[in-house]
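[1] Just the structure for this:
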Amino acid sequence: MNAWNNCGREFKNINQSHYFGEKPKTIDEYILAQDEDKREDLRYLKDILHEALPDAVEKISWSMPTFWKEHNILHFAASKKHIGFYPGPKAVNHFSKELEAYKTDKGTIRIPYGKIDKDLIIKIAKWCIETGNHA
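    Below you'll find the model as predicted:
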């Protein structure tokens, strides 16, 4: 069951949802708290990052799954229609040609569910750790 619900708290926007459960302590707990139809892609992305960054520590930072080694290397998070992948603005700029098929913003890549490019994710993750550029 997803902990994103309406608990009666009043917001400026009508029907605005928010998280009110116990915050996940691990990436696996984070993934389990997401809607079932998103979990497979989130697990796949986690596995890709584990392969690309075998010495990195998995943790939750800024309430998002994070890969860390002396600093936050990158984050990802589930959204309604995509996975937010956060390698930082320098990575998004460096890989801009390869990211033309994705919506990007400063430091953010929006990856539609079912459209994870393993090779590109590995390239970005390795570039982040090798150059010291991070989220």
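
[2] make it CA atoms for all contacts and neighbour counts henceforth
    OK.

[3] tell me the SS of the residue minimising distance to the centre of the chain?
    By Cα atoms, centre = their mean, the chain has its centre lying nearest to residue 76, at 0.8 Å. Three-state assignment for residue 76 (DSSP: H, G, I helix; E, B strand; the rest coil): strand.

[4] Not counting its neighbours along the chain, what's nearest it?
    residue 85 (4.4 Å; Cα to Cα, 6 or more residues apart in numbering).

[5] Residue 74 versus the one you found, what's the distance?
    Applying Cα to Cα, to the nearest Å, the value for residue 85 to residue 74 is 8 Å.

[6] Could you also give me the structure for this second sequence? I'd like to compare it with the first:
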Amino acid sequence: MWQCPKCGREFKNQDQNHFCSEAPTTIDAYIEAQAEEVQPLLHQVRNTIRTALPEAEERISWKMPTYWKRHNIIHFAAFKKHIGVYPGENAMVHFAGRLTEYKTSKGAIQLPYDKPLPLDLIAEIAKWSYEWLS
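    Reported below is the predicted structural model:
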């Protein structure tokens, strides 16, 4: 077991990503709670999605930055080695051919910190997800 030196909580995994206090209630607070070197990348993802979905509401859902309009459209989150983008299963199927260089799962894309962020692709996925849900 690993114990966080800041809050004292115990976790199975060493250096488990977590919030030492209450989970953030805004995207600004979420980004500020992340490692300093990751914050600029999170701002890039946020600005990309915000530009792609100007009518969507920003909120925290599932403890992640989320874009919402009548439904959750897309989420993103910071992890130890990557940023996760969560557009849902249908988007993953639709964009599968363009995601082959990334680790993916049923509804998620892992964007490692050591590769450039595919911001144009993120914007395209966000727009497609919004249109699919509308």
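
[7] Map the residue nearest to the centre of the first structure across to the second structure for me.
    The alignment partner of residue 76 of the first structure in the second structure, by TM-score structural alignment, is residue 76.

[8] OK, contacts around its match?
    Going by Cα atoms under 8 Å, 6 or more residues apart in numbering, residue 76 of the second structure touches 45, 64, 65, 66, 83, 84, 85, 86.

[9] Does residue 92 of the first structure lie in a helix or a strand, and which?
    helix 89-94 (DSSP states H and E).

[10] Could you give me the buried positions within that helix?
    Buried residues in helix 89-94 of the first structure, defined by neighbour count with 16 or more other Cα atoms under 10 Å: 89, 91, 92.

[11] post-alignment, it versus the second structure, mean distance?
    Compared with the second structure after fitting, helix 89-94 of the first structure deviates on average by 0.8 Å (mean Cα distance after the TM-score superposition for the first structure).

[12] again, but for stretch 124-131 of the first structure
    On superposition with the second structure, the mean distance recorded for stretch 124-131 of the first structure (mean Cα distance after the TM-score superposition for the first structure) is 0.5 Å.

[13] so how far is that stretch from its chain's centroid?
    16 Å (Cα atoms, centre = their mean, to the nearest Å).

[14] same check, this time on stretch 59-79 of the second structure
    Distance, centroid of stretch 59-79 of the second structure to centroid of chain: 7 Å (Cα atoms, centre = their mean).
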